[in-house]
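Trainee: What follows is a predicted protein model with its sequence.
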Amino acid sequence: MSDEISPSSSNSKPARGGVLGKLRGYFIAGILITAPISITIYLGWAFVTYVDSKVTPLFPAKYNPENYLPFGVPGLGVVVLVIGLILIGAFTAGFMGRFFQRSWEGIMDNVPVLRGVYKALKQILETILAQQSNAFREAVLVEYPRRGMWVIAFITGKTQGEVQSLTEKEVINLFVPTTPNPTSGFLIFVPREDMVSLSMSVEDALKMVISGGIVTPPDDRPQDERPKNVVRSTENTSTEE
């Protein structure tokens, strides 16, 4: 009788393990679905609430629709901010706007500390927002911090000025982001031939950096192109030669 009971008792454990495994899988799947949605909605709502709290109090009482409605109007401050920026852009495109901009820049040129900050921010924004700019529009692989180790970097522009004149080869400005915060990182100057262009989009490369490699985009290159683009260390190449 003991022999008949033991098989039934041993089979009950995998059954319980299978149920628990399925529940664990469903739980993880629920997190993967709800977490990105919840975080995105939360960040968007936090941004809208912050802008509304700063812009809405600037309305005169008689022009504020919230004084006439029994409920608040979320996003009203964002709409007003966007319209205001469009009007400012249209104003600066005219004669008076250009005159005001030249006068403001003339004032800033005489302020010792703020002029450097103002010019740097203006140049960065003009470079990023310009339609013809190639900044952060291509992801590449580069060997760093030593030969045989690779990092994902983003092209920010072609090196010019004193840095380029002091180097023998043509070098490119690369921004190497850090994990998990891609807004922090460092700038390196790399010869063009030492970079390996990636076919993945900038968005996919950022996902890989932010996740620390957990999220890895698939290789969407055609099958016949993959064997040709095998990345090898330049140090090993020179040794073999």
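Mentor: Received it, and whenever you're ready, just let me know what you need.

Trainee: Could you use CA atoms for every contact and neighbour count after this?
Mentor: Noted.

Trainee: now the helices for the chain?
Mentor: Per DSSP state H, the chain carries helices over the ranges 2-55, 76-92, 95-109, 114-129, 161-165, 202-210, 234-240.

Trainee: Out of these, which one sits most buried?
Mentor: Taking mean count of other Cα atoms under 10 Å as the contact definition, the stretch among the helices of the chain with the greatest mean neighbour count is helix 202-210, which reaches a mean of 18.

Trainee: thinking again about what came up before, tell me which of the helices of the chain approaches Y63 most closely.
Mentor: Counting by Cα to Cα, Y63 lies closest to helix 76-92 out of those; the figure is 12.0 Å.

Trainee: Could you measure from the most centrally placed residue in the chain over to T237?
Mentor: Here the mean C-alpha position of the chain is nearest to the C-alpha of L206 (Cα atoms, centre = their mean), at a distance of 5.6 Å. L206 sits 29 Å away from T237 when distances are taken as Cα to Cα, to the nearest Å.

Trainee: Comparison target, given below:
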Amino acid sequence: MSYDHERTFSSDFKRFFLRGLVVLLPSVLTLWIVVMAYQFVDKNIAEPINRGIRLALNNASRYPGPLADQFNATELELNAEIARLAIDRNMVASRERVREELQRQFADPTRDELPQITEDQINAAIADRTNVQRAFNREAIRAEIRRTNIREWWDARWYMNLIGLMVAIVAVYTAGRLLGGYFGRKIYARLEKLLTTLPIFKQLYPSVKQVVDFLFSDEQPMKFNRVVVTEYPRKGIWSVGFLTGPTMKSIASKSGDAVTIFIPSSPTPFTGYTITVPREEVLEIPISVDEAIRFAVSGGVLIPDHQSLEELKSDPVRVLEGQRKTADASAGVKVPSSDELGGSDGEVRENSEKDQDRKAD
């Protein structure tokens, strides 16, 4: 039976809105993941290194030279900062009161108008008063202004934030080169032996090292490029997994030739189950690891094109129904259609209910 649905604004809006989500959401999510990853690396790796570089610039600018001329505070900047602090702490009534005092001080008796007082003169007058009172440490304020100037100069150049990331990459590469040699391996072995004697550290370090070696070591590369299927968790249920390697010796002595498989969970494939099964119960399938992960994340919706069944793609309900009827027929069970039962689906349901009532009586 077919139904004619009238097209309304709400149905059209829903249809086009969902179509827009399908088109835009993958790009938006990909961009969001890239931005979040960059922000994480920038905050936790690059920024600490950048702070160290800015600290080195601050220390170097204390001495005469180009850096001192670039970042050190001038007397005008120093007086302005001292005046601001004095007013914030109510050490001076107001800038206008200081202006009036200076106008009376520099007034010319022969002229009627008062002299013009600049902001720099007001700042200098307030700074002189606080210097007499020894209210502020001028060198500490000068150092704070220098740090502020360095930070403003750094923030005005966005590419400076990449220095920390570049330094981290070069440092890791250099460490790999140094520790890859004979003397480097000796030093690293001694350091590793020392770390395994420290409390708490000795419980965590060996496990973390094994995981890191498994993922990144080039001496024992991770053989995680074979996708297999096996009947798990019971016979008749096929699960897609990754062949990780041979099993442990104790298991092999009992089960014979066996392999270890990681079965990912949906929709989070980084969690799952590690199982050991006989090698003859494992079938390798010709799909990549990425395709298998997409299959797990989507709950089996995203099937590789070269593995999809065309008839199942066109009408999965009809195909599964046909397979069920074929199985029932092979088992000797006749599945009558609604026409054979003499009526529509509603009539069939009604007749079935009457039969049940008759049996109950």
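Mentor: Ah, there it is. Bear in mind that the values here come from a model prediction, so they are computed numbers and not experimental data.

Trainee: What value does the TM-score take for this pair?
Mentor: Comparison of the two superposed chains (TM-score structural alignment, normalised by the length of structure 1) gives a TM-score of 0.73, and 207 aligned residues with a Cα RMSD of 2.9 Å.

Trainee: Need the helices of structure 1 in CSV (columns: distance to A139 of structure 1).
Mentor: Converted to CSV, the helices of structure 1 look like this (distance: least, Cα to Cα, whole Å):
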stretch, distance to A139 of structure 1
helix 2-55, 24
helix 76-92, 31
helix 95-109, 35
helix 114-129, 15
helix 161-165, 21
helix 202-210, 6
helix 234-240, 19
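
Trainee: Out of these, which gets nearest to P180 of structure 1?
Mentor: Each of the helices of structure 1 was scored for nearness to P180 of structure 1 using Cα to Cα, and the closest is helix 202-210 (4.4 Å).

Trainee: and the closest one, which stretch of structure 2?
Mentor: Mapped onto structure 2 using TM-score structural alignment, helix 202-210 of structure 1 covers residues 289-297.

Trainee: and what of stretch 140-151 of structure 1?
Mentor: Following TM-score structural alignment, the aligned partner range for stretch 140-151 of structure 1 in structure 2 is 228-239.

Trainee: The lengthiest strand in structure 1 packs against which elements?
Mentor: Secondary structure of structure 1 read by DSSP state E shows that its longest strand is strand 150-158. Applying 3 or more Cα pairs under 8 Å, 6 or more residues apart in numbering; DSSP states H and E, we find strand 150-158 of structure 1 packed against strand 139-143, strand 171-177.

Trainee: Among those strands, which comes closest to I39 of structure 1?
Mentor: Taking Cα to Cα, strand 171-177 is the member of those nearest to I39 of structure 1, at 22.3 Å.

Trainee: Would you pull up how far that closest one lies from the middle of the chain?
Mentor: Distance, stretch centre to chain centre, for strand 171-177 of structure 1: 15 Å (Cα atoms, centre = their mean, to the nearest Å).

Trainee: Can you spell out which helices and strands pack onto it?
Mentor: strand 150-158, strand 185-191.

Trainee: picking that back up, just the buried residues of the match of stretch 140-151 of structure 1, please?
Mentor: Residues V228, V229, T230 are the ones in stretch 228-239 of structure 2 that count as buried (16 or more other Cα atoms under 10 Å).

Trainee: Excluding chain neighbours, what is closest to the first one?
Mentor: Nearest in space to V228 of structure 2, with sequence neighbours left out and distances taken as Cα to Cα, 6 or more residues apart in numbering, is E284 at 4.1 Å.
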